[in-house]
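Engineer: Quick one: sequence plus predicted model below, questions after.
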Amino acid sequence: MATPSSNTGPKGALSHIRVLDLSRVLAGPWCTQNLADMGADVIKIEKPGEGDDTRHWGPPFFKDEDGNNTTEACYFASCNRNKRSVTVDMATPEGQTLIRELAQKSDVLVENFKTGGLKRYGLDYESLKALNPRLIYCSVTGFGQTGPYAPRAGYDLLVQAMSGLMSITGRADGEPGGGPMRVGVAVIDLFTGMYATTAILGAIEARHHTGRGQHIDMALLDVAMAVLANQGAGFLNAGNIPQRLGNTHPSVVPYQDFPTADGNMLLAIGNDGQFARFCEAAGIDWGSGDSFRTNSARVKHRDELIPRMCDITRQRTTAEWVTLLEDKAVPCGPINNIAEAYADPQVQSRNIRVEQDRFANAPDDLQVANRITTAASPLRLSDTPTTLRHAPPSLGQHTDQVLQAELGLTRAQIDGLRSRKVL
């Protein structure tokens, strides 16, 4: 249902899809940005005067042309590229009508209100399904549409704690700095956004055969339990309750950080051949001993092996180790900060950093950034590559454009809605 992309290059894989985005913060917007990067026309509905919560989650803030802080938080840019921002107050009957009309012209709707929160506005799945049976409606909540916790609000940090993820993240209790630790980004929100993207693509494919949309129930807690992966499987099948091991791996040794002459490096030795090649390159013969020859033996004798390896790794700088091992197929690398990561030649060669101009039509008293940098989509499709069409928008940047082009409203009608504080 989307208007075809105006790009002169290849069309995005989803350039025929329109998405109505009623989500805020990270999980839902991460999903809709994925769809937008693949060409979908994403219309982001925001509350007039306030917008997405993350517009205010700063510092850090965008800077203007003079290098001064604006009022817009950088957080928002991470998950709202390629979208059109429309301000509508869904608490008003007229606002609800506008959203229903847009839903009738959309293929997908994504929302992350509390369970049942949109029913009072007539914007729940059953209400919109009656108007548009082909609509794929994705609800993202903390705990899902069913179960005793369904009414609760859920945030990434809370779910990291409840799922057990924090219990296996961080240093062990007996070590300095030991204790449960959250992951450095909102990883459950991000995983939920990715799973939601996958579910939506599956529903689109199913609709090709059935002609019908469907409701997708995405819960942060469900996702968190799923991505425990091998740690969860170890508990389910062997009864093991894993503990925090810092940067080490419960089942693979050596697979952690090591000290070097000028800092630290990361060794991720995943098999016996790699360990033997490391030993040969380092000029040691541990690879032939029974205590260290196999991974199972190395796990068993971890406490003996690791201190001996640390004595060896301290004898060279990080760069010297990387140079020594890079042609030996032994995974080794520096532990970068984010600035160093963006300066890495591999990152630069992959064009991860992308800049977009944004010509905002925001109120005169609102400082805005007109050039925004984001991390490129990692989705690399040869025939239908991801596209860059819209920079992360200013609040309500596309309101008039969308209401005129998609709903046929006149200038007088839009002015009237704005005067009544619907927009």
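Structural biologist: Right, received. Where do you want to start? Numbering: from 1, shown residues only.
Engineer: From now on I want contacts and neighbour counts done on CA atoms only, so please keep to that.
Structural biologist: OK.
Engineer: can you give me the strands in this structure?
Structural biologist: 18-22, 41-46, 61-63, 69-73, 83-87, 108-111, 136-141, 215-219, 255-260, 263-268, 332-334, 353-357, 371-375 (DSSP state E).
Engineer: The residue nearest in space to the middle of the chain - nearest residue in space that isn't next to it in sequence?
Structural biologist: Centroid-nearest residue in the chain, with Cα atoms, centre = their mean: Leu190, separated by 3.2 Å. Excluding the flanking residues, the one nearest Leu190 by Cα to Cα, 6 or more residues apart in numbering is Ala27, at 5.6 Å.
Engineer: before we move on, back to that, would you list the strands of the chain in TSV and tack on distance to Leu35 and mean neighbour count?
Structural biologist: Output for the strands of the chain, formatted as TSV (distance: least, Cα to Cα, whole Å; neighbours: other Cα atoms under 10 Å):
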stretch	distance to Leu35	mean neighbour count
strand 18-22	8	25
strand 41-46	8	26
strand 61-63	25	21
strand 69-73	23	19
strand 83-87	10	26
strand 108-111	10	24
strand 136-141	13	26
strand 215-219	16	20
strand 255-260	35	20
strand 263-268	33	19
strand 332-334	33	20
strand 353-357	18	14
strand 371-375	15	17
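Engineer: Output these in JSON lines, with distance to Ala203 appended to each entry.
Structural biologist: Shown next, in JSON lines, are the strands of the chain (distance: least, Cα to Cα, whole Å):
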{"stretch": "strand 18-22", "distance to Ala203": "13"}
{"stretch": "strand 41-46", "distance to Ala203": "17"}
{"stretch": "strand 61-63", "distance to Ala203": "37"}
{"stretch": "strand 69-73", "distance to Ala203": "34"}
{"stretch": "strand 83-87", "distance to Ala203": "21"}
{"stretch": "strand 108-111", "distance to Ala203": "10"}
{"stretch": "strand 136-141", "distance to Ala203": "7"}
{"stretch": "strand 215-219", "distance to Ala203": "8"}
{"stretch": "strand 255-260", "distance to Ala203": "39"}
{"stretch": "strand 263-268", "distance to Ala203": "38"}
{"stretch": "strand 332-334", "distance to Ala203": "40"}
{"stretch": "strand 353-357", "distance to Ala203": "31"}
{"stretch": "strand 371-375", "distance to Ala203": "27"}
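Engineer: In addition, the following structure is provided for comparison:
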Amino acid sequence: MNAENLRAATPNIRDVDILDGVKVVEVTTAVSAPLIGRVLAELGAEVVKVESRAKVDVNRARVPRPTDPDGFPSHEAFQLLHEASASKQSVTLNMKTDRGKELFLELLADADVFIENFVPGWLDRLGLPIDYLRARFPRLVILSASGYGQTGPMRTQRSYAPVMTALAGIEGLIGYADGQVMGCSALALADLNCTFNGVFLVMAALAGREATGAGTHLDLSQIEAAATLAGEAFVEEQLQGARPGPRGNQDPDGTRWSVRRTVEDDTWVAARVVEPEPDSTPRPTREELLKRLRAKGIESACVASPQQVIADPRFRGRGYTQDIEHPHPAVGELTITSVPWRVEGAVPRVRRAAPMIGAGNTEILGRYADAAELAELEDQGVLK
């Protein structure tokens, strides 16, 4: 099903323009901060991702697979690239050059929001520290979304998803009640939590600017934000004086969950407070078990795989995923998830696939340099 047919079949997907006229510049990598830009873009903002071919976003640093056909643009096709950077424009700038730095500052002069998530200090090395940017662009909202924040002894360390959730106190809660801590949830909880904290912070700062006329600098630590996800454990240790640990399939109040296997291969049902059945009892199908449990008033649900979630008509019918066409014919159609909310009953439409690197150079940088200069800058490596 192509994007046009999907929109016709699901009329609650449409353009949302509550941020129409807002311009966002981002210098970001990976998932957490790029996804902030994508959400703002699908709320109507123009979002320009400033990149460099010398050091690409990690989601573009994908090596070709043996099955890739000749000419397949592997660095444009990684699924996370499109989950994090759909609906944007891309320009390439070598900010180690004087003209590249000038063009970057011209972009910021027209922007309302600047988002960055590299290790603190990178702007200082370019001679563009945050204090300088705030003085030069007093209405600019700047969001720095780093792993450890802009201050403190760990500020310059690199951050990865399992490290962040471990330091936030989350991994120590994962495991079986009668065993050791297992940890490693293998989910980018810190990244996604950072994303939506970042979106709300930017929206609040833009609203505040309407009243004061002044921008602000937002310092968002992914680890500190992730620690809020384990808030119950912090309170429990404070009140009881004992370190909380893994409980297996049990809520903090002692309520147990049972995960029961069905007759289908690798298919399970999760339910609250269900005694195990004797081994001699034939396993029911998933639907039979769900019907039986629900008839008894027992809260239960199937344990769904990601692919089952995507294929579930209840999710598709609400616009959980959208199909989009990539501009490169070798990539073709992509299916990505929508933002998880509605605006006046509508799911914000994914406006386009993640941009091919530098695809917006002519349109965006053409506002500040004519075609002849852009060609010259390309030859000089300024648009690297």
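Structural biologist: Looks like it arrived, so ask away. It should be emphasised that the depicted structure is a prediction, and the values quoted were computed from it without experimental measurement.
Engineer: So which of the strands of the first structure is nearest Arg207 of the first structure?
Structural biologist: strand 136-141 (8.8 Å; Cα to Cα).
Engineer: What residues in the second structure pair up with the closest one?
Structural biologist: Residues 141-146 of the second structure are matched to strand 136-141 of the first structure when aligned by TM-score structural alignment.
Engineer: List of residues touching that stretch?
Structural biologist: 33, 112-120, 150, 194, 198, 202, 205-206, 215-222 (Cα atoms under 8 Å, 6 or more residues apart in numbering).
Engineer: same deal with stretch 388-396 of the first structure?
Structural biologist: With contact meaning Cα under 8 Å, 6+ apart, stretch 388-396 of the first structure is reached by 7, 37, 46, 48-51, 76-77, 80-87, 356-358, 360-362, 368, 372.
Engineer: Next, the distance between the ends of it.
Structural biologist: One end of stretch 388-396 of the first structure sits 19 Å from the other (Cα to Cα, to the nearest Å).
Engineer: The residue nearest to Phe61 of the first structure when sequence neighbours are not counted and Ile338 of the first structure, how far apart?
Structural biologist: Using Cα to Cα, 6+ apart and skipping the chain neighbours, the partner closest in space to Phe61 of the first structure is Ala73 (4.2 Å). Ala73 of the first structure sits 18 Å away from Ile338 of the first structure, taking Cα to Cα as the criterion.
Engineer: for Pro48 of the first structure, same thing?
Structural biologist: With distances defined as Cα to Cα, the gap from Pro48 of the first structure to Ile338 of the first structure amounts to 34 Å.
Engineer: Also Gly179 of the first structure?
Structural biologist: Going from Gly179 of the first structure to Ile338 of the first structure by Cα to Cα gives 24 Å.
Engineer: Tell me which of these two has more neighbours.
Structural biologist: Neighbours per residue, other Cα atoms under 10 Å: of Gly179 of the first structure and Ile338, the larger number sits with Gly179, 17 against 9.
Engineer: Just give me the neighbour total for the closest residue in space to the more buried one that isn't next to it in sequence.
Structural biologist: Counting by Cα to Cα, 6+ apart, Gly179 of the first structure lies nearest to Asp173, which is 5.3 Å off, once chain neighbours are set aside. Burial of Asp173 of the first structure is recorded as 14 neighbouring residues (other Cα under 10 Å).
Engineer: Show me what Phe315 of the second structure lines up with in the first structure.
Structural biologist: Using TM-score structural alignment as the criterion, Phe315 of the second structure maps onto Val347 of the first structure.
Engineer: For stretch 153-168 of the first structure, list every residue counted as buried.
Structural biologist: 154-157, 159-160, 163-168 (16 or more other Cα atoms under 10 Å).
Engineer: One more: stretch 140-153 of the first structure?
Structural biologist: For stretch 140-153 of the first structure, the neighbour count (16+ other Cα under 10 Å) marks 140-145, 150-151 as buried.
Engineer: Find out how far that stretch is from the centre of the chain, if you would.
Structural biologist: Taking Cα atoms, centre = their mean, to the nearest Å, one finds stretch 140-153 of the first structure lying 21 Å from the centre of the chain it belongs to.
Engineer: for stretch 51-64 of the first structure, same thing?
Structural biologist: Put simply, stretch 51-64 of the first structure sits 17 Å off its chain's centre (Cα atoms, centre = their mean).
Engineer: cool, stretch 302-319 of the second structure as well?
Structural biologist: 19 Å.
Engineer: cool, stretch 112-125 of the second structure as well?
Structural biologist: Offset of stretch 112-125 of the second structure from its chain centre (Cα atoms, centre = their mean): 18 Å.
Engineer: Start and end of it, how far apart?
Structural biologist: Taking Cα to Cα, the first and last residues of stretch 112-125 of the second structure lie 23 Å apart.
Engineer: Can you state the residues of the first structure onto which the top helix by length along the second structure aligns?
Structural biologist: When the second structure is parsed with DSSP state H, its longest helix is helix 189-212. Per the alignment by TM-score structural alignment, helix 189-212 of the second structure matches residues 187-210 in the first structure.
Engineer: Next, the mean deviation of that stretch compared to the second structure.
Structural biologist: Following the fit onto the second structure, the mean deviation recorded for stretch 187-210 of the first structure is 0.8 Å by mean Cα distance after the TM-score superposition for the first structure.
Engineer: Show me what that stretch is in contact with.
Structural biologist: For stretch 187-210 of the first structure, the surrounding residues in contact (Cα under 8 Å, 6+ apart) are 26-32, 34-35, 108, 134, 136, 138, 156, 159-160, 212-214, 216, 218-220, 223-224.
Engineer: Next, count neighbours for the aligned partner of Pro129 of the second structure in the first structure.
Structural biologist: Counting by TM-score structural alignment, Pro129 of the second structure lines up with Asp124 in the first structure. Neighbourhood size, Asp124 of the first structure [other Cα under 10 Å]: 17.
Engineer: go on, the one 10 residues further on?
Structural biologist: Arg134 of the first structure sits with 20 neighbouring residues when counted by other Cα under 10 Å.
Engineer: contacting residues around the residue lying closest to it once chain neighbours are set aside?
Structural biologist: Distance criterion Cα to Cα, 6+ apart; nearest residue to Arg134 of the first structure, sequence neighbours excluded, is Gly213 at 4.1 Å. Gly213 of the first structure makes contacts with 129, 133-137, 203-204, 207, as judged by Cα under 8 Å, 6+ apart.
Engineer: Could you do Ala242 of the second structure as well?
Structural biologist: Glu236.
Engineer: That one matches what in the first structure?
Structural biologist: So, by TM-score structural alignment, Ala242 of the second structure is matched to Asn240.
Engineer: That match and Ala233 of the first structure, how far apart?
Structural biologist: Taking Cα to Cα as the measure, Asn240 of the first structure falls 9 Å from Ala233 of the first structure.
Engineer: All set, thanks.
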